[in-house]
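> Have a look; sequence and predicted model below, questions after that.
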Amino acid sequence: MIRHKLAGVGVALVTPFTIDGKVDYKALARMIDYVIDGGVDYIVALGTTAETPTLYMPERAVIAMFITNQIAGRVPLVMGCGGNSTSEVLDQLREFDLRGADAILSVTPYYNKPSQEGLYQHFRTVSEHSPLPVILYNIPGRTGVNMTAETTLRIASDFDNVVGIKEASGDIGQMQRILDSRSDGLLVLSGDDGMTLDLMERGGDGVISVAANAFPRRFMQCVGHAKAGDFEAARREYAALDEAVRALFAEGNPTGVKCALATMGLIGPTMRLPLVEGSAALRERFRTLIAEYDLH
């Protein structure tokens, strides 16, 4: 059942670049193996943390195929298929090789600021054309529009292949309304690392995580306690991660996580404009935190 496969921790995988800005496939393969070895439950490709808006459509298609092949069935895969034009999302559904994926993650259309009815009609169209289960993605801080709990529940109720929501509104009350009224099969996943335990304690199913790129073992230990219902142990474990997680977002995402990964020697720090590399001060902060809390 898809709900069991995609509960727990999905890692929103970064896209490493070479110093001249090309996709670094060797580093991407290394990252995939690193997070799988670290115990993550599944991988999310081509999401926000992947710098997907800076990737050309042919690059996205190649990356999707590469990640599928590198995972080789070891963990489930969720593929990002989103955009601010509904027809463009349908193009992605046609052009990406989705045969190795278990679901798609589709963000609310950004910049256009559609109404709640517009969001409903967008996801109705996506759900009708998707060959895979759909996880909705609400992140108003980036898109400029909040999908309300009522709209999320309406979409999930009307379309059987909508199986979950990645909620990154930062509004725990809105998340609670979804939890209170959801059908049994609807996954409710945190889109914020720092809200994971609060959401899971209220009955949520897990997180699609940025931090699990850099600190998969420690983050999995924390969420493992939460899945077992031991939130006291989970919060003790998270205390060692808290400052590092906050540092990941101090200069924006994925700037922070790429800075941490570069400090750890896993990838280079290169970003594509308009994003820029983390500051020297942030690099030093990560060096200190990784050593202090043994986050390797």
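Received, thanks. Residues are numbered from 1 along each chain as shown.

> Please count neighbours and contacts with C-alpha atoms only from this point.
Noted.

> Run a quick neighbour tally on Tyr111.
By other Cα atoms under 10 Å, the residues close to Tyr111 number 12.

> again, but for Arg202
Using other Cα under 10 Å: Arg202 sits among 13 other residues.

> what's it in contact with, if anything?
Counting by Cα atoms under 8 Å, 6 or more residues apart in numbering, Arg202 makes contact with 176, 179.

> mind checking how far it is from Glu128?
From Arg202 across to Glu128, the span is 31 Å (Cα to Cα, to the nearest Å).

> how about stretch 150-168: buried residues?
Residues 151-153, 155-156, 161-168 are the ones in stretch 150-168 that count as buried (16 or more other Cα atoms under 10 Å).

> the strands in this structure, which residues?
Per DSSP state E, the chain carries strands over the ranges 8-12, 42-45, 77-80, 103-107, 134-138, 162-167, 187-190, 206-209.

> would you turn those strands into CSV with distance to Phe286?
Listed next are the strands of the chain as CSV, based on distance: least, Cα to Cα, whole Å:
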stretch, distance to Phe286
strand 8-12, 20
strand 42-45, 24
strand 77-80, 28
strand 103-107, 30
strand 134-138, 29
strand 162-167, 27
strand 187-190, 24
strand 206-209, 18
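
> ok, and here's another one to check against it:
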Amino acid sequence: MEALKGTGVALVTPFNEDFSIDFSGLLKLLEHTAKGVDYYVVQGTTGESATTTAKEKAAILSFVKQNNKAKLPIVYGIGGNDTQSVLDAIKSADLEGVSAILSVSPYYNKPSQEGIYQHFKIIADTSPVPVILYNVPGRTQSNIAANTTLRLAEHKNIVAIKEASGDLTQCMAISKDAPAGFLLISGDDLLTTPMMAIGAVGVISVLANAFPEVFNKLTKSALSNDFKASAQAAFEMIEINPLMYAESNPVGVKQVLEILGVCKNYVRMPLLSASDELKTKIKSLL
């Protein structure tokens, strides 16, 4: 899975004022991010997958496939807290041309580690393409423990984990004992350089929507063992990064993209577009 090394961008879903999908904005986003990213992640959390319909998800994926001028690999988000619904979504999705699916750990239910293991095992057994685990305890309220990740890593169809726990010790444990070929991917933009120093191969990034070239430098430098250059690139993002989450993701990055002229800042409820205070802070930094 060499395609998953470097920078993956968790694409936002641009909306029109009436909250329909803004495909012209999505086209601009694909062209903008192609300046520096290595692969696209479609319908992850940053793509507001919680509030797009199954029909919209399929349309977005199809559009990205058809307008992928840079011929970048595509990762598609299929996850949830109802295992059977995830399996049904996998079976009904058009995964031709998709390199892997990204599947979030079950949220709200708060399953045991064995429950998490069995959930992902049956997903991996079912999926016709490789599976990337997604651990984001801040959203799911449960953590995929390192030993659970390592058990799952033995499955031939589970190839990577996007780790957004913020726990570097846990990431070290995964990196230390992962089988050959299993990839550790950062899920925290600003932790990417230290994570790559302990064995991660890149990032699935929010800020790469707006600053693809910065993340290209950050990940490529680290992959070349130039961690000083990688850190310098990360330092460019240190002030703006917290603003991306001040009113929940992707509110902040959509505001940046509007200022850059890529797409509008509309988000679907219950999220709200950036407040005047947040807009002012972002404009000031940019």
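Nice, thanks for sending it over. Only a predicted model underlies this, so the values are computations on that prediction, with no experimental measurement involved.

> And the strands of structure 1: which comes nearest Leu241 of structure 1?
Closest to Leu241 of structure 1 of those is strand 206-209 (Cα to Cα; 13.0 Å).

> what packs against that closest one?
strand 8-12, strand 187-190, helix 196-201 (3 or more Cα pairs under 8 Å, 6 or more residues apart in numbering; DSSP states H and E).

> and Gly256 of structure 1, which of these is closest to it?
strand 8-12 (13.5 Å).

> how big's the offset between that closest one and structure 2?
Strand 8-12 of structure 1, aligned to structure 2 and superposed, deviates on average by 0.4 Å (mean Cα distance after the TM-score superposition for structure 1).

> Report the aligned residue range of structure 2 for that strand.
Aligning strand 8-12 of structure 1 against structure 2 (TM-score structural alignment) gives residues 6-10.

> now do stretch 247-259 of structure 1
Going by TM-score structural alignment: stretch 247-259 of structure 1 matches residues 243-255.

> Which of the helices and strands packed on strand 206-209 of structure 1 sits closest to Met271 of structure 1?
In terms of Cα to Cα, the element of these nearest to Met271 of structure 1 is strand 8-12, at 16.2 Å.

> Who are the packing partners of the closest one?
Strand 8-12 of structure 1 packs on strand 42-45, strand 206-209, helix 211-214, helix 216-227, going by 3+ Cα pairs under 8 Å, 6+ apart.

> mind running it again at 6 Å?
Strand 8-12 of structure 1 makes packing contacts with strand 42-45, strand 206-209 when contacts are defined by 3 or more Cα pairs under 6 Å, 6 or more residues apart in numbering; DSSP states H and E.

> contact partners of it?
Contact with strand 8-12 of structure 1 is made by 40-44, 49, 206-210, 212, as judged by Cα atoms under 6 Å, 6 or more residues apart in numbering.

> mind running it again at 8 Å?
Outside strand 8-12 of structure 1, the residues that touch it by Cα under 8 Å, 6+ apart are 35, 40-50, 205-213, 220, 223-224, 227.

> buried subset of the residues you listed?
Buried members of the contacts of strand 8-12 of structure 1, scored by 16+ other Cα under 10 Å, are 35, 40-50, 205-213, 220, 223-224, 227.

> picking that back up, let me have the helices and strands packed on strand 8-12 of structure 1 in TSV, extended by distance to Leu261 of structure 1.
Below are these laid out as TSV (distance: least, Cα to Cα, whole Å):
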stretch	distance to Leu261 of structure 1
strand 42-45	17
strand 206-209	15
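
> so what corresponds to Thr148 of structure 2 in structure 1?
Counting by TM-score structural alignment, the partner of Thr148 of structure 2 is Thr151.

> what residue of structure 2 takes the place of Thr125 of structure 1?
Under the alignment (TM-score structural alignment), Thr125 of structure 1 pairs with Ile122 in structure 2.

> cool, Ile67 of structure 1 as well?
For Ile67 of structure 1, the aligned position in structure 2 is occupied by Val64, per TM-score structural alignment.

> ok, that match to Ala10 of structure 2 distance?
13 Å.

> again, but for Ile204 of structure 2
Ile204 of structure 2 sits 6 Å away from Ala10 of structure 2, taking Cα to Cα as the criterion.

> Need the residues touching each of those two.
Residues touching both Ile204 of structure 2 and Ala10 by Cα under 8 Å, 6+ apart: Val41.

> ok, now which ones touch Gly144 of structure 1?
Taking Cα under 8 Å, 6+ apart, we find Gly144 of structure 1 in contact with 110-111, 113.

> count of neighbours near Val75 of structure 1?
Each residue near Val75 of structure 1 was counted by other Cα under 10 Å, and the total is 17.

> ok, for it, nearest residue in space, not its chain neighbours?
Nearest non-adjacent residue to Val75 of structure 1, counting by Cα to Cα, 6 or more residues apart in numbering: Tyr42, 5.2 Å away.

> His4 is in contact with that neighbour, correct?
No: if you go by Cα atoms under 8 Å, Tyr42 of structure 1 and His4 don't touch, sitting 11.0 Å apart.

> quick one: the helices in structure 2?
23-33, 54-66, 83-92, 113-126, 137-140, 146-153, 168-177, 192-197, 212-223, 227-235, 251-259, 276-285 (DSSP state H).

> Going by contacts, tell me the helices and strands next to the fourth one.
Which is helix 113-126 of structure 2. Looks like helix 113-126 of structure 2 contacts helix 83-92, helix 146-153 (3+ Cα pairs under 8 Å, 6+ apart).

> Contacts for that helix next, please.
With Cα under 8 Å, 6+ apart, helix 113-126 of structure 2 has contacts from 83, 86-87, 90-91, 105-106, 130-131, 133, 144-145, 148, 151-152, 155, 157-158.

> List the buried residues for stretch 188-208 of structure 1?
For stretch 188-208 of structure 1, using 16+ other Cα under 10 Å, the buried residues are 188-197, 199-200, 204-208.

> same question but for stretch 4-22 of structure 2, I mixed them up
So for stretch 4-22 of structure 2, counting by 16+ other Cα under 10 Å, buried means 4-16, 21-22.

> Distance-wise, check the aligned partner of Thr49 of structure 1 in structure 2 relative to Val9 of structure 2.
Here Thr49 of structure 1 is matched to Thr46 in structure 2, going by TM-score structural alignment. Per Cα to Cα, Thr46 of structure 2 is found 9 Å from Val9 of structure 2.

> what touches both of the two?
Listed as contacting both Thr46 of structure 2 and Val9 by Cα under 8 Å, 6+ apart are Val206.
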